[in-house]
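Colleague: Just to be clear, the model below is a prediction. Sequence and coordinates:
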Amino acid sequence: MSRLSVIFDTDPGLDDAAAILALLGASDQVDLLALTTVAGNVGLPLTSRNARIVCEWAGRPDVPVYAGCEQPLLRPLVTAEQAHGKTGLDGVPIHEPDMPLQGRHAVDFIIDTLRAAPAGTITLCPVGPLTNIALALSKAPDIAPRIKEIVLMGGSYFAGGNISPAAEFNVFVDPEAAAIVLGSGVPLVMLPLDVTHQVRSSAPRLARLRALPNRCGPLAADILANHERHDVQRYGQHGAPMHDPCVVAYLLQPSLFSGRRVNVEVETASALTRGATVVDWWGVSGRAANALYLTEADADGVFALLADCLAKLP
């Protein structure tokens, strides 16, 4: 079976870190071309540092990390230290990474890599604000038909918002970027809060990770346990949603998820509903479907898959 060629665009972030670890543990299925970083959960210097820290945890300093956009296309940056801490990785041991940042801007790397590869062979996986992806599509419209698929974590419809009553964080931070990506014509898969809130950490699920006979399994359990504290306070529920790890699980085993091809539009004009993803679930608008919008997940299957990936790491 040929491996998926993936560029993972990220803003680590606790759940991002767990997702990156799982992705690095799936090297038999995924050819990770690079991590590209964006400002989101914390500012760009920290997301770029944190991505390299995670690579070093996994013993993969060979994975190139490219820093991207330090602010949204048109708006001031909104961050999420309340969920991820001031470092983005609060609650777990961090260090100053030895591996360097690459010299090129992430957007230029994305454009050049897509242009150089056979069309339809590279999947983009953004799990933070969509600024890098939107800017690449805007600077180089010719790359859109070259992308195999964009699999993204973002949006919410049935579950409500987690940064405002109407909006999910990644889309809220840069709604103009999300609108560009959703209007690009590229095949899209969306993993919104509607599905990620179904895949929650729990004591037995974290215990399975903590029992792995390596360093990264217990580390991932600690990461998710720290992420969980915010969500228990916010939602009154036990277990943190596995937002970004769900993207990795979908890449590796799409059959764990189900949803519907629908039209999704992003609200950019309203102060009240900035970043809301308007999902035409029943096809009443007449607008063509532009995304596979996932709403159901096999949570136990997702955690079993993540555990299998983490078990392959040091």
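Modeller: Nice, I can see it.

Colleague: rest of the way, CA atoms for contacts and neighbours
Modeller: Fine.

Colleague: Give the burial count for residue 183, as a bare number.
Modeller: 15 (other C-alpha atoms under 10 Å).

Colleague: which one is it nearest to, not counting chain neighbours?
Modeller: residue 290 (7.6 Å; C-alpha to C-alpha, 6 or more residues apart in numbering).

Colleague: residue boundaries of the strands in the stretch 1-150 of the chain?
Modeller: With DSSP state E, counting those that start in this stretch, the ranges of strands along the stretch 1-150 of the chain come out as 4-10, 30-37, 65-67, 122-126, 147-153.

Colleague: Please identify the buried residues of the helix or strand following the last one?
Modeller: The one in question is strand 147-153. Going down the chain from strand 147-153, the next helix or strand is helix 169-173, by DSSP states H and E. Buried residues in helix 169-173, counted by 16 or more other C-alpha atoms under 10 Å: 169, 170, 171, 172, 173.

Colleague: swap in stretch 200-217?
Modeller: Within stretch 200-217, the residues that count as buried by 16+ other C-alpha under 10 Å are 200, 201, 202, 205, 206, 208, 209, 210, 212, 216, 217.

Colleague: Check it against this one:
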Amino acid sequence: DVEGITVNRTVGGGGIDKHVEEAERVVRLCALHPQVKVYKGASGNYEDILAHVAEPEFDGSQAVDFIIDRAKADDARELVLMAIGKLTNVALALKKAPSIANKVRIVWLGSNYPEPGEYNFENDIPALNPILESEVPFEMVMVRYGKPSGTDAVKARLEDIRRIMPGKGPSISTPVAGRHGATFSTFGDYSVELFENFPGNPTDRSLFDMAAIAIVKNPAWAERVTIGAPRFANGKWINRPRNPRKIVIWENFDREEIMQD
């Protein structure tokens, strides 16, 4: 079950309101409005906001408070925080309410571990170490640009999107305006336009986010490795294989199964 969607601002993605608009657009195209709500998260970064988390309202408080509220809900199930952007909202929620650490599981699409870099990671590096140092269940879904072991290798070809996606998904009665001016009644049709308008007109595109969500649905679609939680400092990863604090690394994704699904 999808409890809700939180967003935050990342470099190059426009202001926070643009992120909210896109999330709400997709929710409507999936015929999940208004039952699945979108919550505005952080525009700034962890270190900028940290001192304000005890205040009634702060940058990202709507998303942070939603995460805390759902984690504390009277529900025996583990709350999966599917983080496919920077970790700001999640790290702030843990700072504001440390008790939720044993009620959630964080699955984060981020990092090129054991190498530095990666978009989600670099958008808020200071948000990562507090999570690595906590006891919250934490799983990192590898990106690893240009390498076969990361989600970068799970690529969809434009020709396949044009062939498979038109008309896919529920058809909504009130069309939604897309990013580029056209209107759509199905997510499938909108996805074709998104692929056709990627900068540089690539013939394929890595489905980073989808691959991360796919392994929550079916863990058999990637390899799970448990390691001692590392730390990131001075521009590089510090491995700590004897660290009793363990985290999970997901790598070597089954592209064919994920794409077929």
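Modeller: Happy to help now that I have it. Computed from a predicted model, the values in this text were never measured in an experiment.

Colleague: Please state their TM-score.
Modeller: Remark: TM-score between the superposed chains equals 0.77 [TM-score structural alignment, normalised by the length of structure 2]; 227 aligned residues with a C-alpha RMSD of 2.6 Å.

Colleague: picking that back up, return the subset of the buried residues of stretch 200-217 of structure 1 lying in helices.
Modeller: Using DSSP state H, the members of the buried residues of stretch 200-217 of structure 1 that fall in helices are 205, 206, 208, 209, 210, 216, 217.

Colleague: Pick out the most distant pair among the residues you listed.
Modeller: Greatest spatial distance among those (C-alpha to C-alpha): 205 and 216, at 15.0 Å.

Colleague: any chance of the strands of the stretch 1-150 of structure 1 in JSON lines, with distance to residue 302 of structure 1 too?
Modeller: Listed next are the strands of the stretch 1-150 of structure 1 as JSON lines, based on distance: least, C-alpha to C-alpha, whole Å:
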{"stretch": "strand 4-10", "distance to residue 302 of structure 1": "19"}
{"stretch": "strand 30-37", "distance to residue 302 of structure 1": "17"}
{"stretch": "strand 65-67", "distance to residue 302 of structure 1": "26"}
{"stretch": "strand 122-126", "distance to residue 302 of structure 1": "17"}
{"stretch": "strand 147-153", "distance to residue 302 of structure 1": "15"}
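
Colleague: about what we covered before: quick one: map the residue nearest to residue 183 of structure 1 onto structure 2.
Modeller: Aligned counterpart of residue 290 of structure 1 in structure 2: residue 246 (TM-score structural alignment).

Colleague: same check, this time on residue 219 of structure 1
Modeller: Per TM-score structural alignment, residue 219 of structure 1 is aligned with residue 190.

Colleague: Identify the residue nearest that match in space, chain neighbours excluded?
Modeller: Among residues not flanking residue 190 of structure 2 along the chain, residue 184 sits closest, at 6.1 Å (C-alpha to C-alpha, 6+ apart).

Colleague: Quick check, the one you found in contact with residue 191.
Modeller: No. Applying C-alpha atoms under 8 Å as the test, residue 184 of structure 2 and residue 191 come out as separate, 9.8 Å apart.

Colleague: residues in contact with residue 241 of structure 2?
Modeller: 227, 228, 229, 230 (C-alpha atoms under 8 Å, 6 or more residues apart in numbering).

Colleague: let's see 6 Å
Modeller: Residues near residue 241 of structure 2 by C-alpha atoms under 6 Å, 6 or more residues apart in numbering: residue 228.

Colleague: Which of the three states applies to it?
Modeller: The three-state assignment at residue 241 of structure 2 reads coil, by DSSP: H, G, I helix; E, B strand; the rest coil.

Colleague: could the buried residues of stretch 200-217 of structure 1 go into TSV alongside distance to residue 151 of structure 1?
Modeller: Formatted as TSV, these follow (distance: C-alpha to C-alpha, whole Å):
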residue	distance to residue 151 of structure 1
200	20
201	22
202	26
205	25
206	26
208	27
209	25
210	28
212	28
216	25
217	25
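
Colleague: Show me what residue 86 of structure 2 aligns to in structure 1.
Modeller: Match for residue 86 of structure 2 (TM-score structural alignment): residue 129.

Colleague: I'd like to know how far that match sits from residue 209 of structure 1.
Modeller: 28 Å (C-alpha to C-alpha, to the nearest Å).

Colleague: how about the nearest residue to residue 206 of structure 2, chain neighbours excluded?
Modeller: Nearest one to residue 206 of structure 2, counting by C-alpha to C-alpha, 6+ apart, is residue 155 at 4.1 Å.

Colleague: wouldn't that neighbour be in contact with residue 205 here?
Modeller: Yes. Contact criterion C-alpha atoms under 6 Å: residue 155 of structure 2 and residue 205 qualify, at 5.2 Å.

Colleague: intersection of neighbour lists for these two?
Modeller: Contact with both residue 155 of structure 2 and residue 205 is made by no residue, according to C-alpha under 6 Å, 6+ apart.

Colleague: Not counting sequence-adjacent ones, nearest residue to the residue nearest the centre of structure 2?
Modeller: Nearest to the mean C-alpha position of structure 2, by C-alpha atoms, centre = their mean, lies residue 84 at 1.1 Å. Among residues not flanking residue 84 of structure 2 along the chain, residue 109 sits closest, at 4.9 Å (C-alpha to C-alpha, 6+ apart).

Colleague: Can you find the partner of the one you found in structure 1?
Modeller: Checking TM-score structural alignment: residue 109 of structure 2 goes with residue 153.

Colleague: and its match, how many residues sit next to it?
Modeller: There are 27 residues near residue 153 of structure 1, going by other C-alpha under 10 Å.

Colleague: how much space between it and residue 255 of structure 1?
Modeller: The separation that residue 153 of structure 1 has from residue 255 of structure 1, given C-alpha to C-alpha, amounts to 17 Å.
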